[in-house]
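Novice: My questions concern the predicted model and sequence given below.
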Amino acid sequence: MILRQNDGFTMIEMLFSLLILMLISLFVVQLFSIIQTQVEAVNKLHPKEWEVFTMQMHQEIRSSKSQVVRGSGLYLMSGDQLSSIEQYEDKVRRRVDGKGHEVILQNISKFQVKKDGSVIVLVVTDKAGTTFSRSFHPYFKDGNEADE
């Protein structure tokens, strides 16, 4: 009996090759989608990050006895500690008594603090150009009287 030699692919081999090709292309498309999302997120400020920042600032400002705006920084006196909130490179950081480096916001191109009477307004622009703003009303004004 003479064995017949196959010079080409069989149908099963061809289907198996096609299956492998389709699986590889599926993963490559997903990989590109993930990479594109990561690149877009680098320049943007996430809304949840903004909400956490504003809640932290609300608590910090309400518990402070004195609030001073100097340049683009906010200086809060709580007890015997002086906390500073200021821009450092592309981040907003918090320092206590001139020490430490607690990053509380990132991907920032501009950080501004304004004081209108007793109201403190924080304006943040992210690297994508989106501007966020929030007003805060301190419990204690500069004269240490309670806000009603």
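Specialist: Nice, thanks for sending it over.
Novice: all contacts plus neighbour counts: C-alpha atoms, from now on.
Specialist: Fine.
Novice: where along the chain do the strands fall?
Specialist: Secondary structure of the chain (DSSP state E): strands located at 66-70, 73-78, 81-88, 91-96, 99-106, 108-116, 119-126, 131-136.
Novice: this is the other structure I want to compare:
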Amino acid sequence: MKLKQICALKQNDGFTYVELLLSLFILVMILFITGPTLKIFSHIELKEKSFDIDVFIEDIFETEFEKEDFIVETNRLSFKTKNGLITYRLSNDRIVKSIDDKGFIPLMYNVSEFTIKEKSTYISLSIKEGDNYYTINIKK
């Protein structure tokens, strides 16, 4: 039995030169394509300032959809939902979300102004983030 195992090991010659050249060719092609691809992606510039307002709008409208009631204060907007009291407020140049006055979820950064005004049919939010001004109207 051992003699058959030894003969089987001796028949395994390893890689041939053709297989080695083929694998090196594939490696060189991958490296050849990677350089220009990375150069293309390095020139793409993301406008990060739009992401904060998008996240905030998505979150506040999702909460507004689930609201049972709301409370409007000068720099604070609260929604009563089945999950508790969800509050949006300005804290240390950030708009943060908290649930039942617990937790601290930052939604927007670099906010210098966050005012809330209650109108007859809607709530108006005015936000100043850096040099950008945003107005969001939420239906009552």
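Specialist: Sure thing, it's come through. Everything numeric here is computed off the predicted structure, so don't read it as measured data.
Novice: Need the TM-score between these chains.
Specialist: Here the TM-score for the pair of chains, by TM-score structural alignment, normalised by the length of the second structure, is 0.62; 99 aligned residues with a Cα RMSD of 2.5 Å.
Novice: what's the closest of the strands of the first structure to His58 of the first structure?
Specialist: Comparing the strands of the first structure by their distance to His58 of the first structure (Cα to Cα), the top pick is strand 131-136, with 6.4 Å.
Novice: mean deviation of that closest one from the second structure?
Specialist: Using mean Cα distance after the TM-score superposition for the first structure, strand 131-136 of the first structure ends up 0.9 Å from its aligned counterpart in the second structure, as a mean over the superposed pairs.
Novice: Which elements pack onto that strand?
Specialist: Helices and strands touching strand 131-136 of the first structure, as assessed by 3 or more Cα pairs under 8 Å, 6 or more residues apart in numbering; DSSP states H and E, comprise helix 47-63, strand 119-126.
Novice: Counting by contacts, list what the longest helix anywhere in the first structure packs against.
Specialist: In the first structure, assigned by DSSP state H, the helix with the most residues is helix 11-42. Here helix 11-42 of the first structure is seen to pack against no other helix or strand when contacts are counted using 3+ Cα pairs under 8 Å, 6+ apart.
Novice: Quick one: work out the angle between that helix and strand 99-106.
Specialist: Taking axes from the mean of the first three to the mean of the last three Cα atoms, to 10 degrees, one finds that helix 11-42 of the first structure is oriented at 120 degrees with respect to strand 99-106.
Novice: Rebuild the strands of the first structure as a markdown table, extending it with distance to Lys48 of the first structure and mean neighbour count.
Specialist: Shown next, in a markdown table, are the strands of the first structure (distance: least, Cα to Cα, whole Å; neighbours: other Cα atoms under 10 Å):
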| stretch | distance to Lys48 of the first structure | mean neighbour count |
| --- | --- | --- |
| strand 66-70 | 26 | 17 |
| strand 73-78 | 22 | 20 |
| strand 81-88 | 19 | 19 |
| strand 91-96 | 16 | 19 |
| strand 99-106 | 11 | 15 |
| strand 108-116 | 15 | 18 |
| strand 119-126 | 14 | 18 |
| strand 131-136 | 12 | 15 |
